[in-house]
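1. Sequence first, then the predicted structure:
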Amino acid sequence: MDFTFTEEQLMIRDTAEAFLAEVSTSAAVRAAMATELGYDAELWQKICDEMFWQAIHIPEEYGGMGLGYVELVAMLEQMGRYLLCSPFYSTVCLGVNSLLIAGTPEQKAEYLPRIIEGATATLAYTGSNGRWDAEAVTATYVRSGDEYVLNGSWRYVPDGHSAQLLVVAAREEGSSGTSGITLFIVPADSQGITREWLPTMDQTRKQAQIVMADAVMAPESVMNEPGNAWQLLERIIGLATVAVAAEQVGGAQQALDITVAYTQERVQFGRVIAGYQAIKHKAADMMVKVEAGRSAAYYAACVADETLRGGSLASELGDAASVAKAWCSDAFFFNAGCGIQLHGGVGFTWEYDIQLYFKRAKSSETFLGTGAWHRDSIAASLLD
């Protein structure tokens, strides 16, 4: 498999890097963090209108750019590097992917153009039991004629308090495991839905709880075949996991870069600490973590591309995503932790940005499964 970027992919990556360096500065990130919305609405509209990033892998027939997952991952790496505060991940990596994988032709035709115009979306499937597999789906539904009545709650939903479109997973009352799961797409302001922002350690990405109490879903809100959506949801989760890994690579790279820059400025015993062998060794370890993580993330991106296009590697998505997430989670947390240590006592103070990366590293490590969870998943698949 060729991992060399094409000229077009290099241009996409470099353009994203230049744009984000300008708009996602430390001051901009901190200003967005302080709001409940979690991002600058004007910046999001600028991203949609001028950069057209939200449409990057939406097929051209719906008005999108029709590019692949490698191009998306190249942008996500830069977003992770600059801690972009925006609903991009929730909208594109959760909402759009849900529509591409599980949406009916009518749902794609209705909602994808709305997302291209700037509408936001997200996916909610996890309850509060700490699981990330099929058992995470705890909300239930019962059929009432042609309609579906949903009850339950979802937690850890990225931008769930502000998204305009919700894709939710619920299971038929009385079902368990992978059976009985159905995906629904619904406007977030529908009757019977309440949403609450849940403050977390990582303020750069907002999460929410969504509660439905006797929320009635029309038949046209059902995505694909009722009761048999787990395989589709598993694929959506795999794509979302690859996207998180890409962000983690960018964050790990930036943690390395700002730490090296700091060690080249800090003087101890009459010389900059970057000149000490122990510091050099630690920086080298951090670089190895980044490069290995980047290789895993871009291989997973190639597999994700094949999955969306129906290629031969589609069956490898789960394992490739788990390898990428396990390695990149560990790499990001390692680099952010080393960054805190090499900054010394000031590393965790508000003045320095390394503490923002440390918090994002921990938050993204647990989201969609820790490294240990994914290693167990890989081991289980090898035994099947």
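-> All right, it came through fine.
2. Please count neighbours and contacts with C-alpha atoms only from this point.
-> OK.
3. list the contacts for E316?
-> The contact partners of E316, by CA atoms under 8 Å, 6 or more residues apart in numbering, come to V303.
4. Repeat the analysis, applying 6 Å as the threshold.
-> By CA atoms under 6 Å, 6 or more residues apart in numbering, E316 lies in contact with nothing.
5. all strands of the stretch 101-250 of the chain, in order?
-> 121-124, 140-144, 147-158, 165-172, 181-187, 193-198, 207-217, 222-223 (DSSP state E, counting those that start in this stretch).
6. Just the terminal-to-terminal distance for stretch 117-135.
-> Chord length of stretch 117-135, first to last residue, is 35 Å (CA to CA, to the nearest Å).
7. okay, which residue is most central for this structure?
-> V244 (4.1 Å; CA atoms, centre = their mean).
8. Would you map the helices across the chain?
-> Chain-ordered helices for the chain, with DSSP state H as the definition, fall at 7-23, 26-33, 41-46, 69-81, 88, 97-102, 105-116, 230-263, 277-309, 317-343, 354-366, 371-383.
9. Figure out which of those is closest to G130.
-> Nearest to G130 among the helices of the chain is helix 354-366; the distance by CA to CA comes to 9.6 Å.
10. rewinding a little: need the winner for burial among the strands of the stretch 101-250 of the chain.
-> Neighbour counts (mean count of other CA atoms under 10 Å) averaged over each of the strands of the stretch 101-250 of the chain peak at strand 121-124, with a mean of 30.
11. same for it, what does it pack against?
-> Here strand 121-124 touches strand 165-172, going by 3 or more CA pairs under 6 Å, 6 or more residues apart in numbering; DSSP states H and E.
12. Switch the strands of the stretch 101-250 of the chain over to CSV; also include distance to L100.
-> Formatted as CSV, the strands of the stretch 101-250 of the chain follow (distance: least, CA to CA, whole Å):
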stretch, distance to L100
strand 121-124, 13
strand 140-144, 24
strand 147-158, 19
strand 165-172, 12
strand 181-187, 13
strand 193-198, 24
strand 207-217, 21
strand 222-223, 11
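13. Comparison target below:
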Amino acid sequence: MSVAAVGAFTDEQLELRKTVRALLTKHADQAAVRKATESEHGFDATLWDLLCQQVGVAALAIPEEFGGIGASAVETHLVMEELGRTLAPTPMLGSVVLAAQAVLASGDSEACERLLPAIAEGTSIAALCWTGADGSWDTGRVGVVADGDTLTGSSHFVLDGSYADVLVVAATVDGRVALFEVDPEQDAVTRRRVPTMDPTRSVAVFEFAGASGRLLTTDGSAALERVRTLACVALSGEQVGAAEQILASTVEYSKSRVQFGRAIGSFQALKHRMADLYFLVETARSASYAAVASVSEGSGTAATDATVAKVYCSEALQAVTGDAIQLHGGIAITWEHDAQLFFKRAHGSAQLFGQPRAHLHALAVDSGLF
């Protein structure tokens, strides 16, 4: 991390980062991450319990009145960055960033009082059902239709949905998107975990066949706009952490891999290449930190800054992991090596909350270029 970036955080925030990193170093090494991805639901429940009980990560962004800590978006961002460094599969993004913030954005105080304390404790895991089969994260177009409080249709790409006990479902009501609370255990709801390119990210598909739901808000589009902004910023933090880690691993490898009697890291061409990657990581960090600062301060440019971070960090991580694969050579594409996991995370993450080209198009439209 650059000196400027360190100076932007308080001592408490830096201590939070240090604590999370220490816990993940101890409990989320390569073997633990791979074991978690191969488990029934694809995450480490013991690690999640430690993060929630010892650090309180799930409570950070939840207001104190609803059982949380009431911290700013910055604290959650630092946690996401550390999780990105290890690729540790947890419900942080799906339950805490997406679903919990959707409940908050709904403005339903009764639902907040009832649902959020358990999410903050980590004893309940929530999931946001948003996109249809086309994978669009459009806030005005979803895959579920509601007739009164009865929901029919399907939701795809539901993060952490395979083990969630609470669902927040976006459904169309009379041409408008609304949000509903749905119990996933009812007979009219079926779910299945689906295989993905990135094994460290658990994703599910839900089918609703006349499922009953409780209305949270009729203005679901506005709530989803808020959630998407927060999600893009949080994801950018994860991407920066992943990019920093895979670059560090690549640099270390270049110091030990000998070719033509010399460590490959001593070749000028590779030094230049890794310097370019370092530039990418640090500029991605700048975009990500600018976005979280904008969100934390309630800036009017928060949505735009989040979009910039989403696009830049997605493309930076893909570039860094792509070059890491090449610089490691053939070993990087073997299942036993971590480089391929970072590469898959990079390309999988780029699709979340809208592809970079979709965000760029939206920016161009908003700017009057189209």
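-> Thanks, I have the structure now. Remember, it's a predicted structure, so these values are computed and weren't measured experimentally.
14. How close are the two chains, by TM-score?
-> For this chain pair, the superposition-based TM-score is 0.95 by TM-score structural alignment, normalised by the length of structure 2; 364 aligned residues with a CA RMSD of 1.6 Å.
15. which residues touch D219 of structure 2?
-> A178.
16. Could you measure from it over to S294 of structure 2?
-> For D219 of structure 2, the distance to S294 of structure 2 under the criterion CA to CA works out to 24 Å.
17. about what we covered before: compare the helices of structure 1 and give me the one nearest T138 of structure 1.
-> helix 230-263 (13.0 Å).
18. how about that closest one, aligned to which bit of structure 2?
-> The counterpart of helix 230-263 of structure 1 in structure 2, using TM-score structural alignment, spans residues 221-254.
19. Dump the helices of structure 1 to JSON lines, plus distance to T182 of structure 1.
-> Shown next, in JSON lines, are the helices of structure 1 (distance: least, CA to CA, whole Å):
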{"stretch": "helix 7-23", "distance to T182 of structure 1": "36"}
{"stretch": "helix 26-33", "distance to T182 of structure 1": "34"}
{"stretch": "helix 41-46", "distance to T182 of structure 1": "31"}
{"stretch": "helix 69-81", "distance to T182 of structure 1": "26"}
{"stretch": "helix 88", "distance to T182 of structure 1": "25"}
{"stretch": "helix 97-102", "distance to T182 of structure 1": "10"}
{"stretch": "helix 105-116", "distance to T182 of structure 1": "15"}
{"stretch": "helix 230-263", "distance to T182 of structure 1": "8"}
{"stretch": "helix 277-309", "distance to T182 of structure 1": "20"}
{"stretch": "helix 317-343", "distance to T182 of structure 1": "20"}
{"stretch": "helix 354-366", "distance to T182 of structure 1": "25"}
{"stretch": "helix 371-383", "distance to T182 of structure 1": "23"}
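20. follow-up on the earlier one: between the strands of the stretch 101-250 of structure 1, which one is closest to A240 of structure 1.
-> Nearest to A240 of structure 1, of these and by CA to CA, is strand 121-124 at 10.0 Å.
21. still on that earlier bit, the match of helix 230-263 of structure 1 vs structure 1, average offset?
-> After superposition onto structure 1, stretch 221-254 of structure 2 lies on average 0.8 Å away from the residues it aligns with, using mean CA distance after the TM-score superposition for structure 1.
22. Next, the buried residues of that stretch.
-> Judged by neighbour count (16 or more other CA atoms under 10 Å), stretch 221-254 of structure 2 contains these buried residues: 221-247, 250-251, 253-254.
23. any idea what S39 of structure 2 aligns with in structure 1?
-> Checking with TM-score structural alignment, S39 of structure 2 has T35 as its match.
24. contacting residues around the equivalent of T25 of structure 2 over in structure 1?
-> In structure 1, the residue matched to T25 of structure 2 (TM-score structural alignment) is A21. By CA under 6 Å, 6+ apart, the contact set of A21 of structure 1 is empty.
25. one more time with 7 Å
-> With CA atoms under 7 Å, 6 or more residues apart in numbering as the criterion, the residues that contact A21 of structure 1 are Y82.
26. same check, this time on L94 of structure 1
-> With contacts defined as CA under 7 Å, 6+ apart, L94 of structure 1 is in contact with T122, L123, A240.
27. From A278 of structure 1, how far out is it?
-> Counting by CA to CA, the gap from L94 of structure 1 to A278 of structure 1 is 42 Å.
28. Equivalent analysis for Q207 of structure 1, please.
-> Plainly put, Q207 of structure 1 is 39 Å away from A278 of structure 1 if you go by CA to CA.
29. aligned partner of G347 of structure 1 in structure 2?
-> Under the alignment (TM-score structural alignment), G347 of structure 1 pairs with A332 of structure 2.
30. Revised request: answer the last question for G80 of structure 1.
-> G80 of structure 1 maps onto G84 in structure 2, by TM-score structural alignment.
31. if I read this right, its match contacts E238, doesn't it?
-> Yes: with contacts defined as CA atoms under 7 Å, G84 of structure 2 counts as touching E238 at a distance of 4.3 Å.
32. What's the local residue count around I12 of structure 1?
-> I12 of structure 1: 16 surrounding residues under other CA atoms under 10 Å.
33. what's the matching residue for it over in structure 2?
-> Across the two structures, I12 of structure 1 finds its equivalent in L16 of structure 2, going by TM-score structural alignment.
34. In contact with that match, which residues?
-> By CA under 7 Å, 6+ apart, the contact set of L16 of structure 2 is empty.
35. One more pass at 10 Å, please.
-> T10, A22, V55, G56, V57, E75, T76, L78, V79 (CA atoms under 10 Å, 6 or more residues apart in numbering).
36. what about burial for those, which qualify?
-> Burial of these was assessed by neighbour count (16+ other CA under 10 Å); the buried members are V55, G56, V57, E75, T76, L78, V79.
37. aligned partner of the third one in structure 1?
-> Applying TM-score structural alignment, one finds that V57 of structure 2 aligns to W53 in structure 1.
38. isn't that match right up against I47?
-> Yes: under the criterion of CA atoms under 10 Å, W53 of structure 1 is in contact with I47, at a separation of 6.4 Å.
39. if I look at these two, which residues touch both of them?
-> When contacts are counted by CA under 10 Å, 6+ apart, W53 of structure 1 and I47 have F88 as shared neighbours.
40. The match of S39 of structure 2 - how many residues pack around it?
-> Applying other CA under 10 Å, we find 12 residues neighbouring T35 of structure 1.
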